[in-house]
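Participant: Fold the following for me, if possible:
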Amino acid sequence: MVDRGQTFELFRFADTVQSVAVEVRCGAPLTIGKERYYPAEIVLKSDFVNGRVGLQVVHEDLDEWERCLDALQAEEVAEWPAGGPSAWVDVVPDDPVEVTVHDSPSTEIAVRVPIDVASKWLEENRLRLDRVRAAVSASS
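Facilitator: Coordinates of the predicted model:
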């Protein structure tokens, strides 16, 4: 059984020195009309800079992240979540993987982090997506 107030990682890019992850709180969402908004944070950790920036995740964002994973598997650049006035990340599947965290468009702050990801990073991120989907479904 899923703890409805639990926080799950939607994705994580990490090596021994730095990481970028998105943490989603899958408890009681903010409901406006039929849409449910789950509070989330992009979390960046490195020896140089550490930071968190908030955003809201809706069900469609999970589908969009799955499309991003497909793009990354095809060695294409991915941006998530697309559009909107919130924070976002873009991922370049080079060696090392480059993850850029963008704050909201109003601040125009961005931090690019090269990460030597483990060989199974794609499969692990698909499993994280599945766990968030299950938690979101349980909170409906």
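Participant: hey, let's count contacts and neighbours off CA atoms from now on
Facilitator: OK.
Participant: Okay, D103 and V53: tell me how far apart.
Facilitator: 7 Å (CA to CA, to the nearest Å).
Participant: do the same with H59
Facilitator: Taken as CA to CA, the span from H59 to V53 is 20 Å.
Participant: Who has more neighbours out of D103 and V53?
Facilitator: D103 (21 against 17; other CA atoms under 10 Å).
Participant: let's see this one next to it:
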Amino acid sequence: MDTSSTVELIRFGDESQHLSVVVLGRHTPGVLNLHDILRAEIIVETGIGTLRLATTIASSDVDDWERALDLLADDEPVSWLGDRCPEIEIGPGDGTGFWRATVSDPAQSGVIVQIPITIDEADSHSRLEDLRRAYPSEVVATSPGAYQWRSPR
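Facilitator: Below is the predicted model:
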């Protein structure tokens, strides 16, 4: 069993209305080809309820999130986890100075939720580094379908 703590990778918005992505632990700790895949939950809190969607995050997704943060810093819209469901899209809002986050899960729940958010760039990068410290990549693919531990376990 994975005993690592949860890490909130994403937190946009305020206490009453926000989008967060919480990493719950490794998907299958100790299984070489699945060890670095993380279990996560996308949470959208609104005034009318809370949406929770289970997902997984691979090492490449973490790298993609870092690139997404760079794009957001340049006021560019982003899509994350878009190659599978659920997907998070973040883009400029309606001119009010806020951004909007859209979470969609068409394949499983059929839900689409959009909320206004604020983005704290420094906090976002700090959360990314917290995740990397808590769940460092410990497996390397040596060739397609072949894996080994990065360092002796």
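Participant: shared neighbours of D103 and V53 of structure 1, which are they?
Facilitator: Common neighbours of D103 of structure 1 and V53, counting by CA atoms under 8 Å, 6 or more residues apart in numbering, are A87.
Participant: May I have the residues that are in contact with the residue sitting nearest the centre point of structure 1?
Facilitator: With distances taken as CA atoms, centre = their mean, the residue of structure 1 nearest its centroid is V22 (3.6 Å). Shown in contact with V22 of structure 1 (CA under 8 Å, 6+ apart): E9, L10, F11, R12, A40, E41, I42, V43.
Participant: Give me the distance between the host helix or strand of the fourth one and the centre of its chain.
Facilitator: According to DSSP states H and E, R12 of structure 1 maps onto strand 7-14. Its chain's average C-alpha position is 6 Å from that of strand 7-14 of structure 1, according to CA atoms, centre = their mean, to the nearest Å.
Participant: Mind reading off the mean deviation between the strand ranked longest in structure 1 and structure 2?
Facilitator: Counting residues, the longest strand found in structure 1 (DSSP state E) is strand 35-45. With mean CA distance after the TM-score superposition for structure 1, strand 35-45 of structure 1 departs from structure 2 by a mean of 1.3 Å once superposed.
Participant: So what touches the helix or strand just after that strand?
Facilitator: Proceeding C-terminally, strand 35-45 of structure 1 gives way to strand 50-57 as the next helix or strand, assigned by DSSP H and E. Around strand 50-57 of structure 1, the neighbours that count as contacts under CA under 8 Å, 6+ apart are 24, 37-45, 86-87, 103.
Participant: Just the closest of those residues to D130 of structure 1, please.
Facilitator: Ranked by distance to D130 of structure 1 (CA to CA), these are led by V24 at 12.7 Å.
Participant: Name the SS class of that closest one, please.
Facilitator: Classification of V24 of structure 1 by DSSP: H, G, I helix; E, B strand; the rest coil places it in strand.
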